[in-house]
Structures are given as C-alpha cells and as structure tokens.
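# sharing a model prediction with you, sequence too.
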Amino acid sequence: MIRLENITKYYPSKLGHQYIFRNVTFDIPAGHNIGILGSNGAGKSTLFRLLAGSEYPNKGRIITDLSLSWPVALTTGIHQQMTGRENTRFIGKVNGIADLDKYEQRVRTFAELGKKFDLPVRSYSSGMKPRLAFACSIAIDFDVYLIDEVTSVGDAKFRRKAKEALLERSEKANVIMVSHEMDEIRQFCDSAIVLHKGELTFYNDLEQGIEQYQAL
C-alpha cells in the first residue's frame, strides 16, 4: 500500500498559492496496475512526481513499505557529464545492486547504445537518453514501476521492446501509469485513480474509471 497522509501541495504565483491538493489522505491499494486519469491541470503529473520523490509536499507525507522506481524513461536521474556506463553503475550502487557487472551488462544490452555507452550522456541524441534511463530502471526489481508516457521512449522498434519488457514486469510487480492514451492505459492497467478538483477516487474496474474520467 502507498498512503498519502494529509498531503497539501501548492505552487506560488503572483495571485497567491495555487493549490493542487489540500489535506488529502488517500490509500493507493497494492496489487493493482493503476492508471492515473484526470483533465489537464488536475494534478496527475504533480501526484506522479510526489510518488516518485522528485517533488515534496508542502505538508503531509507519503508512507509505503514498497520499493518504487523513479519515473520510467524520464531522464531526471541521469547525469549529463557522466558516461552511460558511469551512470549505470552509479544508479546500481544507489539502488543497492549487489552484482554491478551483471546489472551493467543487462542495461547495456537493453539500451542498445553500442559504443556510445562509454561517451558522456550530453553527447546523446534525444532518443538515446530515455533509452538509457528506461534500461537502468527495468533492470532493477522494483515492487512498483512508475510509468510516464512509455510511448515516448526511443524509436518505434524500441518502444515495442519497452512495452514488452514492462508487460513482463507487470506480471510480477505492479505499475502506476500516467498516459493520455486510453489504449495504453488499457494495455497495462486493471484499475484507475481519477483526479478531479483536488480529490482522488479509486476505481477497481478500469472501464468504470475511464468512463468517469471521460465524463468530466
């Protein structure tokens, strides 16, 4: 279970605090592959960043005994000055990987970067960076994978490979996904959380959740 306990999140503006969540307490149940749904500006990306730990609430806390990935395919944890190999080994160490050589090989094989694996990430194309980030994440056994628009990972061939890997992972772990593509949500998820006016509602039935979201 992932528990949001009395979460308040706002962003400052010239008009004062713009609140996304006010004193929200909500349990995200374990054992589900969940799509996060909501209109533009409802707070989907904010909730995702809070779960990932890349942003913090202004008040309250998130409690879980599960291991959560960073957002799969996003490159926020990749250091531009380091090589692909250096990034891989650093990420492995941070996540407590015992056999770094084996982990490195898995990442290198999956990312398909060739010789560029030993070049600084700053020299990578826009498609190579998320491929490295995706490979680093999928090679670690997390309890929950946070997935943000998996269709943005690399070219069409790599996207197919990425989806297959995530579907395989979702058989043993769970996913929490943000996507604007309902076909993608249906492919990965069995339930939904709908965000509306700062409130979260869990739908055990995915189609019911999609119906409620589309009615907003």
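Sure, I can see it. Because the structure is predicted, anything quoted here is derived from the model rather than measured.
# only C-alpha atoms from now on, for both contacts and neighbour counts.
Fine.
# so where do the strands sit in the chain?
2-11, 18-28, 34-38, 59-64, 144-148, 174-178, 191-196, 199-203 (DSSP state E).
# tabulate the ones you listed (TSV), appending distance to residue 106.
Shown next, in TSV, are the strands of the chain (distance: least, C-alpha to C-alpha, whole Å):
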stretch	distance to residue 106
strand 2-11	29
strand 18-28	31
strand 34-38	27
strand 59-64	28
strand 144-148	18
strand 174-178	21
strand 191-196	31
strand 199-203	36
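# and the ones you listed as CSV, adding distance to residue 112 and mean neighbour count?
Formatted as CSV, the strands of the chain follow (distance: least, C-alpha to C-alpha, whole Å; neighbours: other C-alpha atoms under 10 Å):
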stretch, distance to residue 112, mean neighbour count
strand 2-11, 34, 18
strand 18-28, 35, 17
strand 34-38, 29, 27
strand 59-64, 34, 15
strand 144-148, 20, 22
strand 174-178, 24, 25
strand 191-196, 33, 22
strand 199-203, 38, 18
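# do you know which of the ones you listed lies nearest residue 134?
In terms of C-alpha to C-alpha, the element of those nearest to residue 134 is strand 144-148, at 9.8 Å.
# measure how far the closest one is from the centre of its chain, please.
Remark: strand 144-148 is offset 3 Å from the chain centroid, using C-alpha atoms, centre = their mean, to the nearest Å.
# ok, stretch 200-216 next?
Taking C-alpha atoms, centre = their mean, one finds stretch 200-216 lying 20 Å from the centre of the chain it belongs to.
# which positions in it come out as buried?
By neighbour count on 16 or more other C-alpha atoms under 10 Å, the buried set for stretch 200-216 is 200-204, 206, 209-210, 213.
# so how far does it reach from one end to the other?
Taking C-alpha to C-alpha, to the nearest Å as the measure, stretch 200-216 stretches 13 Å from start to finish.
# residues making contact with it?
Outside stretch 200-216, the residues that touch it by C-alpha atoms under 8 Å, 6 or more residues apart in numbering are 26, 28, 37-39, 182, 186, 189-195.
# comparison target below:
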Amino acid sequence: MIRFENVSKFYSVYGKRRIILDRVNFTLRPEISYGIMGINGAGKSTTLRLLAGVEEASRGRIIRGQRVSWPIGFSGGFNPKMSGRDNLIFVSRIYGEDPRQVLEFVEDFAELGVYMDMPVGTYSSGMSARLAFGVSMAIPFDTYLIDETLAVGDARMQKRCQELFEMRRATANIILISHSMEQIRTYCSQAIILVNGQAVVYDKVDEAISAYRRLNG
C-alpha cells in the first residue's frame, strides 16, 4: 500500500510559487499496477519522484507500506566522483542487499568492462542508463516505478532489458508514466490522471484513457 495524505508539492520559480500537487489524497493498492497520465506539465514525473522518495513533499505525508524502487533508469542518485562499482556497493548496502550479488548481476547486464572502476561522471549517457537500469533490476522491489523508459541502449540491449523487466513483473507491480495508451493498457489495470494539481484514480483503464483523451481534445 502507498498512500498520499494531503500531499502538496510546489516550487519557487522566479520568486513565484508554482503548485504541482495541491492537497492530494489517494491510496494505491499493492496488488495493482497503475498508469499515470496527464498533459505535459501536469506533474507526472514529479509524482513519480515523490513516490520513490527522491523528492520530499512540500506538505503532507507519503506512506509506503512496500518496497518501492527509484524510477527505472534514473541515474541522478549516483555520485559522479565515485566509480560505478563503488556506487553499486553503496546502493546495495542502503537496500540491505549483498553487494557481491548486485555487482555480479550488473556487471553481466551493463557490459561496462573497465569503466565499472571509473568515475560515473566520465560515463556517456548510454553507459549511465545501462548502469542505472541494471541496478534497478538487480534489487528486488515490490513496485517498480517507470518514467516512459522500459528499455535502454541498442536493439540487443533493449531486448535484454525487456526480458529482465518481464522477469521482475512476475513477482512485482509497476507504476508507469506513459503517453502510449497501448502501453498503459498492456501493463496496467488501473490508472491515475493528474489535472489542475489533483489526482483522480480510475478503477478501469479504459475509463481513464477516455478521460485523458477528453483533456487533450
């Protein structure tokens, strides 16, 4: 279970407050995979970061009764001055995982070779994405957060990502941001629409898609 209780999120932009979420309340059940929809700027990525704990709410509280991932492919949590290996060890210890198992998994998947022992700040964007995706899949979560990106890299790497993702989905749920209605239908059984600082939860994906299309109509 994940619950938002009177959650507000706002930023200061040029001295003015920009409200993203305004006293939002909703509960996400652990056995359900959810899609998050909304027009550009509605706060989808911000909501995902709040779910992950990457950012804190400005007001209210978020209760997580399950193990929630950071957004898959998100590399912003890596220390750019530390090597890929040291970053993985650090993350493994935070989540109580065996660093040796995580390293073995990610080294096999990410195929970074000698770069595993070089500072992450020297990585290309593709290398950082492979490292981030690998560690996301190496650590078992109850719920995986996905901001559009279901795979990274070239065609061969994307196929490997998809296979790993399907393996994790067998024992976990997802919360997915996507502009693709087919992706939402494929992976989610319920959906959330963000509009005007509020979050509306729909029990049926097709009803959510119809409402989303009206917003864009």
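Alright, I've got the coordinates. Keep in mind that what you see is a predicted model, and the values were worked out from it rather than measured.
# just to revisit the earlier point, distance to residue 113 of the first structure added to the buried residues of stretch 200-216 of the first structure, as a markdown table?
Below are those laid out as a markdown table (distance: C-alpha to C-alpha, whole Å):
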| residue | distance to residue 113 of the first structure |
| --- | --- |
| 200 | 40 |
| 201 | 41 |
| 202 | 40 |
| 203 | 40 |
| 204 | 40 |
| 206 | 37 |
| 209 | 39 |
| 210 | 37 |
| 213 | 39 |
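# start and end residues in the second structure for the lengthiest helix in the first structure, please.
Of all segments of type helix in the first structure, defined using DSSP state H, the longest is helix 156-169. Mapped onto the second structure using TM-score structural alignment, helix 156-169 of the first structure covers residues 155-168.
# return the distance of the matching stretch from the chain's centre.
Stretch 155-168 of the second structure sits 16 Å away from the centroid of its parent chain (C-alpha atoms, centre = their mean).
# report the buried residues of that stretch.
For stretch 155-168 of the second structure, a neighbour-count test (16+ other C-alpha under 10 Å) marks 157, 160-161, 164-165, 168 as buried.
# do you know how far residue 23 of the second structure is from residue 63 of the second structure?
Distance of residue 23 of the second structure to residue 63 of the second structure, given as C-alpha to C-alpha: 15 Å.
# from residue 164 of the second structure, how far out is the residue most central in space within the second structure?
In the second structure, the residue lying closest to the centroid (C-alpha atoms, centre = their mean) is residue 71, at 2.2 Å. Separation of residue 71 of the second structure from residue 164 of the second structure (C-alpha to C-alpha): 15 Å.
# with residue 70 of the second structure instead?
Distance, residue 70 of the second structure to residue 164 of the second structure, using C-alpha to C-alpha: 16 Å.
# now the match of helix 156-169 of the first structure on the first structure. Mean distance?
Stretch 155-168 of the second structure, aligned to the first structure and superposed, deviates on average by 1.9 Å (mean C-alpha distance after the TM-score superposition for the first structure).
# same question, stretch 205-213 of the second structure
Compared with the first structure after fitting, stretch 205-213 of the second structure deviates on average by 1.6 Å (mean C-alpha distance after the TM-score superposition for the first structure).
# burial of residue 40 of the first structure, as a residue count?
Using other C-alpha atoms under 10 Å, the number of residues around residue 40 of the first structure comes to 9.
# what does residue 170 of the second structure give?
For residue 170 of the second structure, the neighbour count with other C-alpha under 10 Å is 8.
# make CSV out of the contacts of stretch 200-216 of the first structure and add distance to residue 146 of the first structure.
Formatted as CSV, the contacts of stretch 200-216 of the first structure follow (distance: C-alpha to C-alpha, whole Å):
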residue, distance to residue 146 of the first structure
26, 18
28, 13
37, 14
38, 17
39, 19
182, 17
186, 16
189, 12
190, 15
191, 15
192, 14
193, 14
194, 16
195, 17
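# need the contact list for residue 124 of the second structure.
Contacts of residue 124 of the second structure by C-alpha under 8 Å, 6+ apart: none found.
# just the one 4 residues further on next, same as before
Residue 128 of the second structure is in contact with 75, 120, counting by C-alpha under 8 Å, 6+ apart.
# which position in the first structure aligns with it?
Match for residue 128 of the second structure (TM-score structural alignment): residue 129.
# roughly how far does residue 146 of the second structure sit from residue 70 of the second structure?
Distance of residue 146 of the second structure to residue 70 of the second structure, computed by C-alpha to C-alpha: 8 Å.
# got it, and residue 120 of the second structure?
Distance from residue 120 of the second structure to residue 70 of the second structure, by C-alpha to C-alpha: 18 Å.
# ditto for residue 194 of the second structure
Noted for residue 194 of the second structure: a distance of 20 Å to residue 70 of the second structure, by C-alpha to C-alpha.
# do residue 210 of the second structure as well
In terms of C-alpha to C-alpha, residue 210 of the second structure sits 29 Å off from residue 70 of the second structure.
# also residue 189 of the second structure?
Residue 189 of the second structure sits 21 Å away from residue 70 of the second structure, going by C-alpha to C-alpha.
# between those two, which one's more packed in?
Between residue 189 of the second structure and residue 70, counted using other C-alpha under 10 Å, the more crowded position is residue 70 (22 against 17).
# for the nearest residue in space to that one that is not next to it in sequence, grab the count of nearby residues.
Closest residue in space to residue 70 of the second structure, ignoring its immediate chain neighbours: residue 52 at 4.9 Å, by C-alpha to C-alpha, 6 or more residues apart in numbering. Residues lying near residue 52 of the second structure (other C-alpha under 10 Å) number 20.
# who touches residue 52 of the second structure in this structure?
68-71, 145.
# and the gap between residue 38 of the first structure and residue 108 of the first structure?
Taking C-alpha to C-alpha, one finds residue 38 of the first structure at 36 Å from residue 108 of the first structure.
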